[in-house]
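[1] Sharing a sequence plus its predicted fold:
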Amino acid sequence: MRSEKSKHTFEKWVVTILLIIGGLIVSLPFIWMISSSFKPESEILQMPPTLFAENPTFDNYISLFTTMNFGIYLKNTLIIVALSFVGLFFNAMAGYGFAKFNFKGKDKTFYLVLATMMIPGQVTMIPVYLLLNEMGLINTMLGIVLPGLAAAFSIFLFRMFMATIPTDLIEAARLDGAGEFYIFFRLIMPISKPIFAVQGILTFIAAWNSFLWPLIIANDESLYTLSVGLSLLKGQYANNFALQMAGAAFMVIPIIIVFSLFQKYIVEGFTTSGLK
């Protein structure tokens, strides 16, 4: 018994040490990026290189908003994120409708939605661009946001999750006089917190990192996003690596914060999906 217990303890320590080493190796580029963002331009090029800044400074982050127009890029990105979350609620409503309502052509319509997932986004860019051009939405914020409000994958996930919610619960709420919007916002949404958390993070990441479509639609720099601004930063300040690291860190850190806040709901979503 003691030998088996000792063996189990030894294996546990070995696995823990290996995980720590692996975590440090994976985290090293991220640590280097954060540290380099606080280095002066002269220090980041010195040999041998230093892992942590010897003379930390916030000048690189200040330069992003003074030398570059990162304030405008940030505002545009936040607008896109906010409107994308509006689209998230539309997708949730569509998923709820496919899961709990019966209407003519329901299955065929849902299969049509699924079929759009097989079409690469690059294929639809030109037709969507031409449609938006006819509507006069080129070089507008609405033109950037509108095509991304509906997402087939998001509708599919919401539909699959909400199909597991007992219909009797919804019928009981209707018998009590609850309206459909009341049922959705006060009953369905609280039950669907895990899938909302997962889809919320995916929506935030997609909107925060939006690059190609804003670059195509926007002709004015005042409509550029952070990702487009970061690409401009790499072009205009190709030799200023500290400034580039600051821009990259500014892009990555909010995603890590959002993931950390909603991590509990993501794990809950995976656990619930596994049980079902």
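    Good, I have the coordinates.
[2] Every contact and neighbour count from this point should use C-alpha atoms.
    Noted.
[3] Please name every helix or strand in contact with the helix or strand that contains residue 15.
    Secondary structure assignment for residue 15, by DSSP states H and E: helix 2-37. Helices and strands touching helix 2-37, by 3 or more Cα pairs under 8 Å, 6 or more residues apart in numbering; DSSP states H and E, are helix 241-275.
[4] buried ones in the helix it packs on?
    By neighbour count on 16 or more other Cα atoms under 10 Å, the buried set for helix 241-275 is 241-252, 259, 262-263, 265-266, 268-269.
[5] which helices and strands sit right next to it?
    Judged by 3+ Cα pairs under 8 Å, 6+ apart, the packing partners of helix 241-275 are helix 2-37, helix 41-44, helix 59-66, helix 193-208, helix 226-236.
[6] Presented hereafter is structure B, for comparison with structure A:
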Amino acid sequence: MTTHPRHTRALLYVARHCVLIGVCLALLLPLLLIIGMALMPDDEALGNNLLPHHIDWSNFGRVIGLFAFWRYLANSLLYSGLSTIGVLISSLPVAYALARLNWRGRENVMLIILATTMLPTAVTSVSLYSVYVNLGWIGTLKPLIVPTFFGDAFSIFLLRQFLRTIPQELIDAARVDGASELGILLRIIVPLAKPALVAVALFNLVGTWNDFFAPLVYSGANEEAWTLSVALSQFTQLQRGALYNLQMAGTLLLAAPILAVFLFAQRTFVDGITLTAAKR
């Protein structure tokens, strides 16, 4: 008995989507457990229950009230916001020079920039810490923000690849009309590179918002300089108890802003990645 091609395609369609649904459920399971723990009352949080029998929405308000939530949130916003601005301002001109200006040694410089991405963070941590100690920046947000205004290798590479997809004729026409390189960058490149800029901004926002190592190291013992991720890691110690439900509620509060930003800009983000990958 032979199977009709239409039936075969239908079975393959169902099988493929069943696999995708199973993978999505597996990926969402940790999030569902976090939400369940965040909504548990205190007595259930210390038990073996995976889901709450009684939902306690007040856990989110308790997290905000038990420690300086708004101060740590402001530090995270300051760190992520200024870092993203710094990366965009510093990386775009470098990417434009590497993609659209002809000068000797351009490819060698690009190789050196890419080589810096191969250095693990642990290799440069001690030397950078010594520099920031001498500058008196330890215990502040300066070591987290100031370096971003000197460029980021991955962002430069991503923007360079995108800028290479822009037709050279547009740039040549602007030069013929007397536009300066800065004018070309601001009036032609920036509007056309919006998807790539959004992609770079989102990559940096997610990275800095979730960053734990650098804020923990450079903030030192100064609690005023803690970001929200560092403060939540110290939440149990600060409150002298195993408040797992409140920790999970704080985790959801930490993830909510960046999730909202990603959902709002996801279409532009995907366009930026797709168009960048199209140029090889």
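    Here it is on my side, so go on. What you are looking at is a predicted structure, and each value in this text was computed from that prediction instead of being measured.
[7] rewinding a little: most neighbours per residue, which of the helices and strands packed on helix 241-275 of structure 1?
    For these, average neighbour numbers computed from mean count of other Cα atoms under 10 Å are highest in helix 193-208, which has a mean of 21.
[8] Could you check the angle that one makes with helix 241-275?
    With axes from the mean of the first three to the mean of the last three Cα atoms, to 10 degrees applied, the angle from helix 193-208 of structure 1 to helix 241-275 works out at 150 degrees.
[9] Not including adjacent chain positions, what is the nearest residue to residue 166 of structure 2?
    What sits nearest to residue 166 of structure 2 in space, not counting adjacent residues and going by Cα to Cα, 6 or more residues apart in numbering, is residue 192, at 7.8 Å.
[10] The one you found and residue 135 of structure 2: what is the separation?
    Relative to residue 135 of structure 2, residue 192 of structure 2 is positioned 39 Å away (Cα to Cα, to the nearest Å).
[11] higher neighbour count, those two?
    residue 192 (15 against 10; other Cα atoms under 10 Å).
[12] May I see the helices and strands packed on helix 241-275 of structure 1 arranged in JSON lines, with distance to residue 159 of structure 1 as well?
    Output for those, formatted as JSON lines (distance: least, Cα to Cα, whole Å):
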{"stretch": "helix 2-37", "distance to residue 159 of structure 1": "35"}
{"stretch": "helix 41-44", "distance to residue 159 of structure 1": "50"}
{"stretch": "helix 59-66", "distance to residue 159 of structure 1": "42"}
{"stretch": "helix 193-208", "distance to residue 159 of structure 1": "10"}
{"stretch": "helix 226-236", "distance to residue 159 of structure 1": "31"}
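[13] Can you check which of these gets nearest to residue 120 of structure 1?
    helix 193-208 (15.7 Å; Cα to Cα).
[14] Hmm, residue 227 of structure 1 is touching residue 206, no?
    No: counting by Cα atoms under 8 Å, residue 227 of structure 1 does not reach residue 206; the two are 11.0 Å apart.
[15] Residue 238 of structure 1: what secondary structure?
    Following DSSP: H, G, I helix; E, B strand; the rest coil, the label given to residue 238 of structure 1 is coil.
[16] got the contact list for it?
    Shown in contact with residue 238 of structure 1 (Cα atoms under 8 Å, 6 or more residues apart in numbering): residue 244.
[17] do that again at 10 Å, thanks
    By Cα atoms under 10 Å, 6 or more residues apart in numbering, the contact list for residue 238 of structure 1 reads 231-232, 244.
[18] show me where the stretch 51-200 of structure 1 has strands.
    Using DSSP state E, counting those that start in this stretch, no strands are found in the stretch 51-200 of structure 1.
[19] just so I have it, where are all the helices in it?
    Along the stretch 51-200 of structure 1, the segments classed as helices by DSSP state H, counting those that start in this stretch run 59-66, 70-100, 106-115, 121-134, 141-145, 152-162, 167-175, 180-183, 189-191, 193-208.
[20] So which elements touch the first one?
    The reference is to helix 59-66 of structure 1. On a contact count with 3 or more Cα pairs under 10 Å, 6 or more residues apart in numbering; DSSP states H and E, helix 59-66 of structure 1 meets helix 2-37, helix 70-100, helix 226-236, helix 241-275.
[21] buried ones in the second one?
    For helix 70-100 of structure 1, the buried set under the neighbour-count rule, 16+ other Cα under 10 Å, comprises 70, 72-85, 87-100.
[22] quick one: it to helix 241-275, angle?
    Relative orientation of helix 70-100 of structure 1 and helix 241-275, computed by the same axes, to 10 degrees: 10 degrees.
[23] cool, and the longest one?
    For helix 2-37 of structure 1 against helix 241-275, the angle between stretch directions is 140 degrees (the same axes, to 10 degrees).
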